[in-house]
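1. My questions concern the predicted model and sequence given below.
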Amino acid sequence: MLTKQVYFLSRRTYCSVVNLASDIKNARPFSEIPKISFLKVARGNLPGGKYYKKSMREIQQLFYEEYGSIMTIPPMLGRPQFVITYNPEDFETVFRVEGNWPVRFGIESLSYYRTTKRPEIYGDLGSLFVSHGEKWSQMRSIANPILMQPKTIKRYLTQIDNIAKEFIELMRKIRNEKSEMPGDFSNYINTWSLESVTAVGLERRLNLFDENTKDENAKKLIKGIRDFFEMTVEYDGKASIWKYYQTKGFKELLNVYDTLTDVIMYYIDLAMKEMNEENSSSDTEDSVLRKLLRADKRVAVVVVSDLMLAGVDTTASATLNTLYCLAKNPDKQEILRQELIEILPDKNTKLTPEKIRNLPYLRAVIKESFRTLPIVSGNARMTTKDVVLSGFHVPANTHVGMQPLFAMQDDKFYPNAKQFLPERWLREQTEGCPRAGVSNPFTFLPFGFGARSCIGKRIAELELETLLTNIIRNFKVEWHYPDMKIKSTFVNIPESEMRFKIIDV
């Protein structure tokens, strides 16, 4: 039997190689891919130019309208040549051949900072975001069994639920006479996200909702994370001269990295000190931080730092986007509330793994909000072998940026794409509602794909599901202002004042 399985696997692999070779032979040459010139990019980014002060999302829209489903961007100022594709079939092709050690073009300024400016902390490991090869594989092989197992993360449900319930009380305190949230509600959500991720990553509470807690480090961290996403767009997302000359702005980015490193290390050192002073119980021994520290202290520092760096703004923005979608679609909000009432007849009931497992409409709502208001713009990989993308031969070692935004808004892939329809994600199909992902599942990859998928996925899902459950079970959420505006950096962040109206139910 084993011989047959190996035979069929080998035959399938052989056929794939033969088909790929045949496709390449019949493909159009790489040189014929529509391209934008270096001069046009340079002119477009000058004051008055087509791309001047445009967001990443706006620039991608302009590219898509002018060049179609695939294009190339020339190498410039230390950045490699890039193929940009908006075709989901190309996404699948790239992901299917990425191998065990996928390579992607990442935030190079972060790698530079960690390996050259603070090697005493990070060594030569860099970051899970930007490291590649054996070093990256070493970190993921340690982190994956700890962070990607639902059972490991679900042990934090009680604590995350307590944090969510405290946040509900905070929402009651900060609403005004119109029952609206303050204009800076985004900052409160960021505070909740930081409180939650540190509860998992550092197994400690910061108590940021307590009016008597004056934690300046938390304020520095939240501001630093926002500055990180905004500034790296300029120095990593666009052409920049920092590799040749460090401008004043780039030095400010390095200062941001210093602040983030110092604050995160303060929290990590504090957590380690507390653990050393405690008598370890079997329960605490199972914690994320303890497991990482037992495996490798340097890897623990990198992984926890990355979780805090990448897990605050992203989860906070996803939460705000989902609340906005529900506020704009009160009929869907009411369907969700009825599901929650069935599971939680008493709104003060503690969540359990069994209860949260039985909330399919909640998960459908979150997926649909990810589709309509995606948190990240796309994924990137370097091809490991020659491939054919949109009919063109793309050689190995070519950087490819995959942009699913327009496919997710296309009726061809998502019928009635402009409508917010959580039902499209339900396993049991709703009559008259189109199913999601039938045409091509690679149009929807909010946490990435394969070996380099988001390491914090399980934590983010737990935080999102828990807070949304508590908010919708306690409040009817309304929106009475113009449509929400999005600020597009490496993460798409709500730019509007998030003045939700909340009514007790």
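-> Received, thanks.
2. switch to C-alpha atoms for all contacts and neighbour counts from now on
-> OK.
3. Tell me how far the nearest residue to Lys355 once chain neighbours are set aside lies from Tyr361.
-> Sequence neighbours aside, Ile343 is the residue nearest to Lys355 in space, at 6.3 Å (criterion: Cα to Cα, 6 or more residues apart in numbering). Ile343 sits 12 Å away from Tyr361, going by Cα to Cα, to the nearest Å.
4. So the two - more neighbours on which side?
-> Tyr361 (21 against 17; other Cα atoms under 10 Å).
5. Measure how far the helix or strand containing that one is from the centre of its chain, please.
-> Assigned by DSSP states H and E, Tyr361 falls within helix 360-372. Helix 360-372 sits 15 Å away from the centroid of its parent chain (Cα atoms, centre = their mean, to the nearest Å).
6. The structure to be compared is supplied as follows:
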Amino acid sequence: MAAVAKKYFLLQKHLNSSKPCLGIHLYVRSAHKEAKPFQSIPGPVRLPLWGNLLHYKLGVFDVRKYHEVLEHLHKQYGPIVRETIGSRTVVHVFDPDDIKEVYMNEGQTPFVAPLMETAQLYRKQKNLSLGLGNVNGEEWYRLRSAVRHLMLKPQEVQVYFSAVREIAIDFVSHIENILVDGKVENLRDEVSKWAQESAGAICFGRRLGCLNGGEMENVAQKIIAANKEIFQLSGNLKFSLPVYKYFHTPKWKRITEAENFIYRTTEKYVEQTIDEVKTIIEKENRVEEKYQFITHLLSKDTLSRDDIIIIAFSLFTDGLSTTVPALLYNLYCLATNPEVQDKAYAEIELVLKETDTITADVLNKLPYIKAIVKETFRFYPIGTEVSRIIQKDLILSGYHVPKGTHVDLTPNVHLQSEKYFNDARTYLPDRWLRGHENTNYHPYLLTPFGHGTRTCAGRRFAEQDLYIVLFYILQKFKLEYQNNNKSLEQVFETLLFPDGPVDVIFKQRSNNA
């Protein structure tokens, strides 16, 4: 093992050198020759046909606590683990140096396994565009190129700042109006309505009315329920024999009905927006800035109508399963750490002495709010892993992993480890502030939006949403928690959601708070 590591270190040294190394191919062959074979990667006992599936079916491993299963696998088998679900073999990669190795060798068009095979199958059956998360190679590059500048450049995302700010202010008023004894009856659903309203303003250039009562709020609630159904059932089917791919099982029918409702609703919104844009162009020969998202997509010859609908569909709905739990976790962490909350409020007050309206520039003066969001991701990650289909043979933790292998990159098992973080179980946003004594953390440990060219396309929108809404919530309310003796747990439903209600208490601040 030590000999392999030494040779591999020398190999990397020569690879990074500006001078060519005549012996490089010898090092490669030697390193791969001395690596342990793929079949010897440790893992739980696999059975014919079923693989490790019976561990989940018989309750040895709890699907709804899959993140804890991963911690168990790491603890029992080490930094690399092989698992088989039916006919699908997955290599879990836990060591951050191995994770770095995968990222460094993925090239310009990394290959991924879809987050939800059910979503990919649904779109194939309906002859829809598959979207960024369900394609690889040239097809992925075509879609990514069309949205890269629109979604990943901070200055482009800031175009929507005023709309997002207006919606955050309205959301705070909405919370104020529905409080009963300081509590919101179903905080997750109300946060989900905020997420839809904010995403709708970006995707469709108008307010949808998700927070205003009436029919549009009812539609928003139906989308929320359908999205929950999809993620819950898809998480369950991930650990089942894929019978649903060949027969219309009851669970598959429920997923299809839920997908149909969300897709048709989004399609209607997109078509309405396109009609509005065309009317303005025909009458006034101009394009309104609020329609920038759709007009940008329409300007791309490489995108079909179905591509545009799916891209809008993804941005409009993805926040329900990512930004929503992220905000819930942030509110919980603030409510249960009053000293952190007080420091955040002091930062907000300082900013408000200079201006009464926050702008994109003002956000840059809120490093502590941003540190809170980052520390919350450390305590409560949204996903369990990042999947890759490696495109070249690699050596990971001394084992040969061949090209084409599905690897799941899972650094989350270390996020509360003293090996990597001082006071790991203490919620400490200060650790992410510039100048803090312990800021030299492994760069491949906390990557909530992924890494490299397949970084989450909606990252900038999600961050902007979170920073703005937290600003206005903390300005208006002091947060407390009803049951401080019980920690908030997570449950696996394709991604990680709060396991039960998040009973934050919202107390209005006085002027002298």
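-> Alright, I've got the coordinates. Because the structure is predicted, anything quoted here is derived from the model rather than measured.
7. Would you mind reporting the TM-score between them?
-> Once superposed, the chains reach a TM-score of 0.90 (TM-score structural alignment, normalised by the length of the first structure), with 483 aligned residues with a Cα RMSD of 2.3 Å.
8. related to what we said a few turns ago, which stretch of the second structure lines up against the helix holding Tyr361 of the first structure?
-> Here helix 360-372 of the first structure aligns to the second structure at residues 367-379, judged by TM-score structural alignment.
9. Where do the helices of the stretch 201-350 of the first structure begin and end?
-> 216-232, 248-277, 282-285, 288-295, 297-310, 313-328, 330-343 (DSSP state H, counting those that start in this stretch).
10. The stretch 1-150 of the second structure now?
-> Under DSSP H, counting those that start in this stretch, the stretch 1-150 of the second structure gives helices at 2-15, 24-34, 53-57, 66-77, 96-104, 117-125, 137-152.
11. Export those as TSV, with columns for mean neighbour count and distance to Thr256 of the second structure.
-> Formatted as TSV, the helices of the stretch 1-150 of the second structure follow (neighbours: other Cα atoms under 10 Å; distance: least, Cα to Cα, whole Å):
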stretch	mean neighbour count	distance to Thr256 of the second structure
helix 2-15	14	48
helix 24-34	15	45
helix 53-57	17	24
helix 66-77	17	24
helix 96-104	18	34
helix 117-125	17	7
helix 137-152	16	24
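12. Could I get those in a markdown table, plus columns for distance to Leu187 of the second structure?
-> A markdown table is the format used below for these (distance: least, Cα to Cα, whole Å):
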| stretch | distance to Leu187 of the second structure |
| --- | --- |
| helix 2-15 | 50 |
| helix 24-34 | 53 |
| helix 53-57 | 31 |
| helix 66-77 | 24 |
| helix 96-104 | 35 |
| helix 117-125 | 27 |
| helix 137-152 | 28 |
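13. Of these, which is nearest Cys333 of the second structure?
-> helix 66-77 (19.6 Å; Cα to Cα).
14. quick one: that closest one to the first structure mean distance?
-> Here helix 66-77 of the second structure, set against the first structure after superposition, deviates by a mean of 2.4 Å using mean Cα distance after the TM-score superposition for the first structure.
15. against the first structure, where does that helix fall?
-> Using TM-score structural alignment, helix 66-77 of the second structure lines up with residues 56-67 of the first structure.
16. any residues touching that stretch, and which ones?
-> 34-35, 51, 70, 86, 233, 377, 488-490 (Cα atoms under 8 Å, 6 or more residues apart in numbering).
17. and if you look at stretch 437-451 of the second structure?
-> Residues outside stretch 437-451 of the second structure that contact it (Cα under 8 Å, 6+ apart): 96-97, 99-100, 103, 377-378, 381-383, 386, 411-412, 414-415, 420-422, 431-433, 455-456, 459.
18. Can you flag which of those residues belong to strands?
-> Among these, the members falling in strands (DSSP state E) are Val386.
19. In PyMOL, how would I select just the buried ones from the contacts of stretch 437-451 of the second structure?
-> Restricted to buried positions by 16 or more other Cα atoms under 10 Å, the PyMOL selection for the contacts of stretch 437-451 of the second structure reads:
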select buried, resi 96+97+99+100+103+377+378+381+382+383+386+411+412+414+415+421+431+432+456+459
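20. Report how many residues lie close to the aligned residue in the first structure for Glu276 of the second structure.
-> Using TM-score structural alignment, the partner of Glu276 of the second structure in the first structure is Glu274. Using other Cα under 10 Å, Glu274 of the first structure has 12 other residues around it.
21. Please apply the same query to Lys248 of the first structure.
-> A count of nearby residues for Lys248 of the first structure, using other Cα under 10 Å, gives 10.
22. In the second structure, what sits opposite it in the alignment?
-> Aligned partner of Lys248 of the first structure by TM-score structural alignment: Pro250.
23. What of Asn416 of the first structure?
-> Checking TM-score structural alignment: Asn416 of the first structure goes with Asp423.
24. Distance of its match relative to Asn438 of the second structure?
-> Computed as Cα to Cα, the Asp423 of the second structure to Asn438 of the second structure distance reads 10 Å.
25. Is there a neighbour count for the alignment partner in the second structure of Ala396 of the first structure? I'd like the number.
-> Counting by TM-score structural alignment, Ala396 of the first structure lines up with Lys403 in the second structure. For Lys403 of the second structure, the neighbour count with other Cα under 10 Å is 12.
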